[in-house]
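Enquirer: mind looking at a prediction? Sequence and model below.
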Amino acid sequence: MIKLSSIVVAISLALSSQVNADTTTPSDKAIKLTQETILIDTHIDVPYRIHKSWADVTKATDDGDFDYPRAVKGGLNAPFMSIYIPANLEFEGKGKSYQLANQLIDSMEAIAQRAPDKFAIASSTSDIKTQFKQGKMSLAMGMENGSPIEGDMKNLQHFFDRGVRYITLAHSQSNHISDSSYDIRRKWKGLSPFGKKLVTEMNNIGMLIDVSHISDDAFYQVMELSKTPVIASHSSLRKYTPGFERNMDDDMLLALKKNGGVIQINFGSSFVTASSRNWYDQLNSKKDSAKKQGTKLSKDFDAAYRAKNPFPFASLGQVLDHIDHVVELIGIDYVGIGSDYDGVGDSLPTGLKDVSSYPNLVQGLMDRGYSNTDIKKILSGNMLRVWQQAEAYAKKH
């Protein structure tokens, strides 16, 4: 029998370790490694953020999770800017998705043109590497929600020509391409007939397929069809959020390894811990209950609820747990970073509050015994491998 005092000591050490993981200032070694490495984050929602409320992210901003000074401090030099299209009937199939996607791409080009000493658009792995050597921040682009394709393969080529290099097939509702993990109406039971053709054509032109957000059935259908590795641009693990289909389970991770793809871990607290996920479920339940009773919700309903029920932020250590599990299950070559900065509101974990925080993650990885070589794979090496394989396949087809 273990003595109670031993258990108390063990718990104390564990809690102390967790606190230290979240509050320790990164070492010079961690900062140096972060700064000297290409750092790809495959999902940052700046385009839609500044579309809704303009901010000049070439300079320091008062809000949001990203701006140039903070990104430089954090060592971020190759963010994928999310061309996010809301999933609703107002956009789907009515030309508005196509229009909005082009506007968001325009805004990224404008940033690069306005500050050419700081930013450059990146549409290839060679662009990323060249611009890193030049000291410029590469702005790559991924489309979150394939709605702008609008059932026309010509639009796929159009957005590829404009620099988009991955497409998240669906978002929070099923569209003309795929069912969504959030949508209980499984219209297609996976991919639509057009969606299956789209996967093949995306392979052929070198457009990466993003399996974040899609239903499990759609995921496995992509696995069967895709001839190139796929990405999950901003997903975490269902192991730590049971029942949350938006995250990936162990069987999906094993399928991802077989495909050669990579999962880019989402930092949002509700993607990282069940307690954070449950907090949102309880908030929504309170709202639904109030509406059923005919109560008109006040503008500060969420704030009032939060005041009485503090949000259980995830910790840096818990984000690291997700990375650890991927590595333990399928290996170091299949995991990266897809933070969802500017996309998950104020739910970011302690120690990872904005783009200046990547050295904290690197320090955490060092503390857990990851080598510099392995850390570089997580920061960009794995994503670059997958992207290069897509480029090579396209050259042959």
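Expert: Nice, I can see it.

Enquirer: contacts, neighbours, all on C-alpha from now
Expert: Fine.

Enquirer: all strands for the stretch 201-350 of the chain, in order.
Expert: Using DSSP state E, counting those that start in this stretch, the strands of the stretch 201-350 of the chain run over residues 208-210, 231-232, 262-265, 335-337.

Enquirer: pipe those strands into TSV and attach mean neighbour count and distance to Leu348 per row.
Expert: Converted to TSV, the strands of the stretch 201-350 of the chain look like this (neighbours: other C-alpha atoms under 10 Å; distance: least, C-alpha to C-alpha, whole Å):
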stretch	mean neighbour count	distance to Leu348
strand 208-210	27	22
strand 231-232	28	19
strand 262-265	29	13
strand 335-337	29	14
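
Enquirer: so for Asp62, which of those sits nearest?
Expert: Asp62 sits nearest to strand 335-337 of all the strands of the stretch 201-350 of the chain, at 24.6 Å, using C-alpha to C-alpha.

Enquirer: show me what the closest one is packed up against.
Expert: Secondary structure elements in contact with strand 335-337, counted by 3 or more C-alpha pairs under 8 Å, 6 or more residues apart in numbering; DSSP states H and E, are strand 40-44, strand 262-265, helix 316-330, helix 382-396.

Enquirer: let's see it at 6 Å
Expert: strand 262-265 (3 or more C-alpha pairs under 6 Å, 6 or more residues apart in numbering; DSSP states H and E).

Enquirer: quick one: residues in contact with the strand it packs on.
Expert: 231-236, 334-338 (C-alpha atoms under 6 Å, 6 or more residues apart in numbering).

Enquirer: included below, for side-by-side comparison, is a second structure:
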Amino acid sequence: MNKRLKLGSLFAISTMYVSSVLAITVTDKANKLAQENIIIDSHIDVPYRLEEKWVDVTKATEDGDFDYPRAKQGGLNAPFMSIYIPASLDNSANSTKLADKLIDYVEAIVGRAPDKFAIANSTTEVEQQFAKGLISLPLGMENGSPIQGDLANLQHFYERGIRYITLAHSQANHIADSSYDLRRKWKGLSPFGKELVAEMNKVGVLIDISHVSDAAFYQALEISKTPVIASHSSLRAFTPGFERNMDDDMIKALGKNGGVIQINFGSTFVTKRANVWSKKRSADQKKAAEELGKDSDEFKSFSTKYAEENPLPYATLDSVLDHIDHVVKLIGIDHVGIGSDFDGVGDSLPTDLKDVSAYPNLIQGLLNRGYSDAHIIQILSGNFMRVWKANEDYAAKH
């Protein structure tokens, strides 16, 4: 299991607790849709997983959510590799070094298996590589810290393949405020952040508003001349008070912008019950640290004991489908997609959506809810490709 768990998700959860799995019958039609169409998942945390422990994902792996055999089984052929930079490295040259290192890992995956994988720098390359039977690996940077206030670094990372940047992560950085950071240093975007958004439009790097504060979201939309993305966010309507998710007004604004929200699968992102569980667990952990001391044996066993005594109430496939339905009812079919956060939310994934082999389950769920083939294809990749192409076209003209 990946030990790097983002704020708003879980810390390590004991695998001794196994949730009940809701069986879903996947039809040949669902499998065919998965295998015959481009599937873009806009946020998978393989590179940082490899930073913590190198494994060869070109072959079957014992842990994690992604490897080549499971991707092929699920029909996944265009997963964005997240170049995740912890907020602890903000304002440090190490953030830029780590970003380059994580990109090197993705290039190493391709180098090990050029018959299986290829870097994708454009929508055209995704389409061409899909036709060849290759899995495309486009890149997105999670946390703009490596830009270091220097637009030359934006160009550097564009040339290395970065095609979206999540402006901030769990703390305010030099670009934007974070939804998790209550200090609101910039009251939205910093002066440099506003300059960066405009320059990202010109270069052809998509603006990702996942993780940022509400004020930063609206300011980014006001400045951007192109549609933006939420690469791995879900809906606040289902998790009241959780600013990391988007509320209905933000979703409507995203629709007017022409953008797309890519739904995060993590249980704490998609159900109120799991979200409340996560907040209580964090509070209980903080209290235990104060009472027991962080270096004590009792505190070190906190996660395992807590999970045994208070198991996570896992979300289900239907929970994720409810988020997709809500977006469609609110602003239409053109603005929703998949941003699972596989390998980034630890053991908090819903039943029937536990790894990258599970996209046919999602497709079957959509079929069961009455979605047409054409609309499902939009959700799988069409909507994201439209936004990506719009950014490419704008950059070509500017």
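Expert: Structure's in. What do you need? This structure is a prediction, so every number in the text was calculated from the model and none was measured.

Enquirer: quantify their similarity with the TM-score.
Expert: Once superposed, chain against chain, the TM-score is 0.93 (TM-score structural alignment, normalised by the length of structure 1); 377 aligned residues with a C-alpha RMSD of 1.3 Å.

Enquirer: give me the buried positions along stretch 114-126 of structure 1.
Expert: Residues of stretch 114-126 of structure 1 classed as buried by neighbour count (16 or more other C-alpha atoms under 10 Å): 118-125.

Enquirer: actually stretch 12-28 of structure 1, not the one I wrote
Expert: Quick answer for stretch 12-28 of structure 1 (16+ other C-alpha under 10 Å): 19, 21-22, 26.

Enquirer: tell me which of these fall in helices.
Expert: Among the buried residues of stretch 12-28 of structure 1, the ones falling in helices (DSSP state H) are 19, 21-22.

Enquirer: could I get the strands of the stretch 201-350 of structure 1 as TSV with distance to Ile149 of structure 1?
Expert: Below are these laid out as TSV (distance: least, C-alpha to C-alpha, whole Å):
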stretch	distance to Ile149 of structure 1
strand 208-210	14
strand 231-232	19
strand 262-265	24
strand 335-337	26
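
Enquirer: which one of the ones you listed lies closest to Lys299 of structure 1?
Expert: When the strands of the stretch 201-350 of structure 1 are compared by C-alpha to C-alpha, strand 262-265 sits nearest Lys299 of structure 1, at 32.3 Å.

Enquirer: what about the closest one, how far off from structure 2?
Expert: Once fitted to structure 2, strand 262-265 of structure 1 is off its aligned match by 0.1 Å on average (mean C-alpha distance after the TM-score superposition for structure 1).

Enquirer: so that strand matches what in structure 2?
Expert: Residues 260-263 of structure 2 are where strand 262-265 of structure 1 lands when matched by TM-score structural alignment.

Enquirer: count the residues that sit near Ser270 of structure 1.
Expert: If you count neighbours by other C-alpha atoms under 10 Å, Ser270 of structure 1 ends up with 24.

Enquirer: thinking it is in contact with Tyr280, fair?
Expert: No - between Ser270 of structure 1 and Tyr280 there is no contact under C-alpha atoms under 6 Å: 7.8 Å.

Enquirer: related to what we said a few turns ago, biggest separation within the buried residues of stretch 12-28 of structure 1, which pair?
Expert: Largest pairwise distance in the buried residues of stretch 12-28 of structure 1, by C-alpha to C-alpha, is 13.7 Å, between Val19 and Pro26.

Enquirer: would it be right to say that Tyr166 of structure 1 lies in a helix?
Expert: No - counting by DSSP: H, G, I helix; E, B strand; the rest coil, one finds Tyr166 of structure 1 to be strand, located in no helix.

Enquirer: would you mind measuring from it to Lys299 of structure 1?
Expert: 36 Å (C-alpha to C-alpha, to the nearest Å).

Enquirer: ranges for the helices of the stretch 101-250 of structure 2?
Expert: In the stretch 101-250 of structure 2, the helices defined using DSSP state H, counting those that start in this stretch lie at 123-131, 151-159, 191-203, 214-223, 248-257.

Enquirer: quick one: closest of those to Gln171 of structure 2.
Expert: Closest among the helices of the stretch 101-250 of structure 2, using C-alpha to C-alpha: helix 214-223, at 12.8 Å.

Enquirer: just give me the mean distance for that closest one relative to structure 1.
Expert: Aligned to structure 1 and superposed, helix 214-223 of structure 2 gives a mean residue distance of 0.3 Å (mean C-alpha distance after the TM-score superposition for structure 1).

Enquirer: so which bits of that helix are buried?
Expert: Those would be 214-221, for helix 214-223 of structure 2 by 16+ other C-alpha under 10 Å.

Enquirer: for Tyr306 of structure 2, find the nearest of the helices of the stretch 101-250 of structure 2.
Expert: Tyr306 of structure 2 sits nearest to helix 214-223 of all these, at 32.6 Å, using C-alpha to C-alpha.

Enquirer: now that closest one: which residue numbers in structure 1?
Expert: Using TM-score structural alignment, helix 214-223 of structure 2 pairs with 216-225 in structure 1.

Enquirer: aligned counterpart of Leu173 of structure 2 in structure 1, please.
Expert: Quick fix: residue 173 of structure 2 reads Asn, not Leu. Aligned counterpart of Asn173 of structure 2 in structure 1: Asn175 (TM-score structural alignment).

Enquirer: excluding its backbone neighbours, what's nearest Gly351 of structure 1?
Expert: Asp22 (5.0 Å; C-alpha to C-alpha, 6 or more residues apart in numbering).

Enquirer: and Ile379 of structure 2, by the same measure?
Expert: Among residues not flanking Ile379 of structure 2 along the chain, Gly337 sits closest, at 4.5 Å (C-alpha to C-alpha, 6+ apart).

Enquirer: so what's the aligned partner of that neighbour in structure 1 up against?
Expert: Applying TM-score structural alignment, one finds that Gly337 of structure 2 aligns to Gly336 in structure 1. Counting by C-alpha under 6 Å, 6+ apart, Gly336 of structure 1 touches 264, 378-379.
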